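Enquirer: missing the sequence, but the structure's below:
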């Protein structure tokens, strides 16, 4: 047992030494690199590969990682009440109703599951706010084009990705984007038009190979044969549930129809749907499971939420150009 020091009349002499010069220095901050390089992919880029671009890409399930087809919901006592919510279409005293991007019943729920494939989804942070994304390669993350902070100089401002972020918990860390590949730059300042919605996705190459740890989803070109089928899952970080800091899952999503658009020599779909989606979910994947595959495949990324009061649909971007963009980015920067 350590004895207390007895009270006494002691004289203590301390020799003061000046601190080392480096300890007086301001340590400063560490920032992601900016600007981020950006590549507007054209048919010339594809022809340089000297092979056909794939419209169906495999995913990756790391060894020993648990798999769940549906994420475990957050226990009821841990659910964070919405910051702001009115029933869709119902006006308040100021005659403003909640955007009809949310439809009754609201099937979304919070989860903190870090099994596969839920660990592949994450939060995208930019100087302008946040969006959602998903790993689609060893260091390749898919998110919305309109979420990218495009610069007039031709590149983009900084972007980071944190897979499976839940509040302040970041089990797999955060990494930054080093390059962005796109067919089309959607800015979204004045809304998203039909062509922008159809091509509203980019592939960000990350500074480290997160996919080796968390895995990644496969991808497949959306087919109109799947319209009306309640088979799609969606993960995003909406502002109205979890304050944009918790992943939210939407089960049994249905795609209603498609509108074909062309850009950069490719064709993509604006996929209209009435799955619940609000700001923050942009870039989050719509994905499905196929028999025999150990991982799901992304078919679209959330693009535009309808904030009118006429009950119009939301929109996602997908089609053969989506896996083609992923394939190109994975090929030139494996």
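Expert: That came in fine, so what should we check first? In this text, all values refer to a predicted model and were calculated from it rather than measured experimentally. Residues are numbered from 1 along each chain as shown.

Enquirer: When you work out contacts or count neighbours from here on, use the C-alpha atoms and nothing else.
Expert: Fine.

Enquirer: ok, the residue nearest to residue 238 when sequence neighbours are not counted - contacts?
Expert: Closest residue to residue 238 apart from its sequence neighbours, by Cα to Cα, 6 or more residues apart in numbering: residue 280 at 4.4 Å. The neighbours of residue 280, taking Cα atoms under 8 Å, 6 or more residues apart in numbering as the test, are 130-132, 236-239, 244.

Enquirer: Closest one of those residues to residue 333?
Expert: residue 132 (22.0 Å; Cα to Cα).

Enquirer: Tell me who's in contact with the closest one.
Expert: Counted by Cα under 8 Å, 6+ apart, residue 132 has contacts 121-124, 143-144, 235-237, 280-284.

Enquirer: Quick check: which element contains it?
Expert: strand 129-137 (DSSP states H and E).

Enquirer: Give me the residues contacting the lengthiest helix in the chain.
Expert: Determined from DSSP state H, the single longest helix within the chain is helix 321-332. Contact with helix 321-332 is made by 46, 53-57, 136-137, 140, 181-183, 199, 201-203, 205, 219-221, 266-268, 299-300, as judged by Cα under 8 Å, 6+ apart.

Enquirer: Which of these fall in strands?
Expert: The strands, defined by DSSP state E, take in 56-57, 136-137, 140, 181-182, 202-203, 205, 219-220, 266-268, 299-300 from the contacts of helix 321-332.

Enquirer: Can you say which of the residues you listed are buried?
Expert: 56-57, 136-137, 140, 181-182, 202-203, 205, 219-220, 266-268, 299-300 (16 or more other Cα atoms under 10 Å).

Enquirer: circling back: which of the contacts of residue 132 sits closest to residue 188?
Expert: Proximity of the contacts of residue 132 to residue 188 (Cα to Cα) peaks at residue 144, which lies at 10.3 Å.

Enquirer: And the strands in the stretch 151-300 of the chain?
Expert: 160-163, 175-182, 202-206, 218-220, 232-236, 248-253, 255-263, 266-273, 285-288, 297-304 (DSSP state E, counting those that start in this stretch).

Enquirer: here's the one I want to compare it with:
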């Protein structure tokens, strides 16, 4: 949650243009139910973001919920990633990795960003967290004195090989940068 009606996710998780596409957000999803109790879920009414993106610096979207769950369960802020944070083991990733359980949440803390690649107003935050399919769309965040802030959303995994394997990179990617703040700012301003 990044606003009272806004959920941050990966763009490739949104059924853009699907005639019968639907998304439901379940706060604290655990074994098929909301861990916050009755009413801890809401259907998406619309999405705003970068349609057609998959494991890129712009693989992000915000989803508007029919119900203002953020008023009840709270929500985190966002910050653009600062290159001076590179190498610091500050970050946490939360998701539902199929390699562990797609019915129970999993998290990993102490993650460090090894590189941040700019792509216009987006950033690919490269790291080696233990992420598998199912983690997509989860927050990539840290805690500050005034609460948690997302710097990205989990996009996926990339393999980039140079000539003869030189310069290859096998990294997990979280999409972030000023583009993320722009999407969340749009949602907060328009989805009251």
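Expert: Good, I have the coordinates. Remember, it's a predicted structure, so these values are computed and weren't measured experimentally.

Enquirer: Shared with structure 2, which of the contacts of residue 280 of structure 1?
Expert: By both residues aligned by TM-score structural alignment, their matches' Cα atoms under 8 Å, those still in contact after alignment to structure 2 are 236-239, 244.

Enquirer: any chance of those residues in JSON lines, plus neighbour count?
Expert: Below are these laid out as JSON lines (neighbours: other Cα atoms under 10 Å):
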{"residue": "236", "neighbour count": "33"}
{"residue": "237", "neighbour count": "33"}
{"residue": "238", "neighbour count": "25"}
{"residue": "239", "neighbour count": "20"}
{"residue": "244", "neighbour count": "22"}
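
Enquirer: Check the residues you listed against residue 253 of structure 1 and report the nearest one.
Expert: residue 236 (13.3 Å).

Enquirer: ok, now which ones touch that closest one?
Expert: Residue 236 of structure 1 touches 121-123, 131-133, 247-249, 280-285, counting by Cα under 8 Å, 6+ apart.

Enquirer: Give the equivalent position in structure 2 for it.
Expert: The equivalent of residue 236 of structure 1 in structure 2 is residue 95 (alignment by TM-score structural alignment).

Enquirer: Please pull up the equivalent of residue 203 of structure 1 in structure 2.
Expert: Using TM-score structural alignment, the partner of residue 203 of structure 1 in structure 2 is residue 62.

Enquirer: where's the closest residue to its match other than its chain neighbours, which helix or strand?
Expert: Once flanking residues are discounted, residue 62 of structure 2 sits nearest to residue 8: 4.6 Å by Cα to Cα, 6+ apart. Following DSSP H and E, the helix or strand that holds residue 8 of structure 2 is strand 6-9.

Enquirer: Please tell me which residues of structure 1 that strand aligns onto.
Expert: The aligned range for strand 6-9 of structure 2 is 140-143, by TM-score structural alignment.

Enquirer: and residue 73 of structure 2, how far is that from residue 5 of structure 2?
Expert: 11 Å (Cα to Cα, to the nearest Å).

Enquirer: So which of the two has more stuff around it?
Expert: residue 5 (25 against 13; other Cα atoms under 10 Å).

Enquirer: Isn't that one up against residue 68?
Expert: Yes: applying Cα atoms under 8 Å as the test, residue 5 of structure 2 and residue 68 come out as touching, 4.6 Å apart.

Enquirer: number of nearby residues for residue 228 of structure 1?
Expert: Using other Cα under 10 Å: residue 228 of structure 1 sits among 13 other residues.

Enquirer: no wait, residue 188 of structure 1
Expert: 17.

Enquirer: Relative to residue 256 of structure 1, how far out is it?
Expert: From residue 188 of structure 1 across to residue 256 of structure 1, the span is 23 Å (Cα to Cα).

Enquirer: again with residue 233 of structure 1
Expert: From residue 233 of structure 1 to residue 256 of structure 1 the distance is 15 Å (Cα to Cα).

Enquirer: Verify the contact between residue 147 of structure 1 and residue 131 for me.
Expert: Yes: counting by Cα under 8 Å, residue 147 of structure 1 touches residue 131, with 6.3 Å between them.

Enquirer: which neighbours do these two share?
Expert: Common neighbours of residue 147 of structure 1 and residue 131 (Cα under 8 Å, 6+ apart) are 282-283.

Enquirer: count of residues packed around the counterpart of residue 72 of structure 2 in structure 1?
Expert: Using TM-score structural alignment, the equivalent of residue 72 of structure 2 in structure 1 is residue 213. Neighbour count for residue 213 of structure 1, taken as other Cα under 10 Å: 16.
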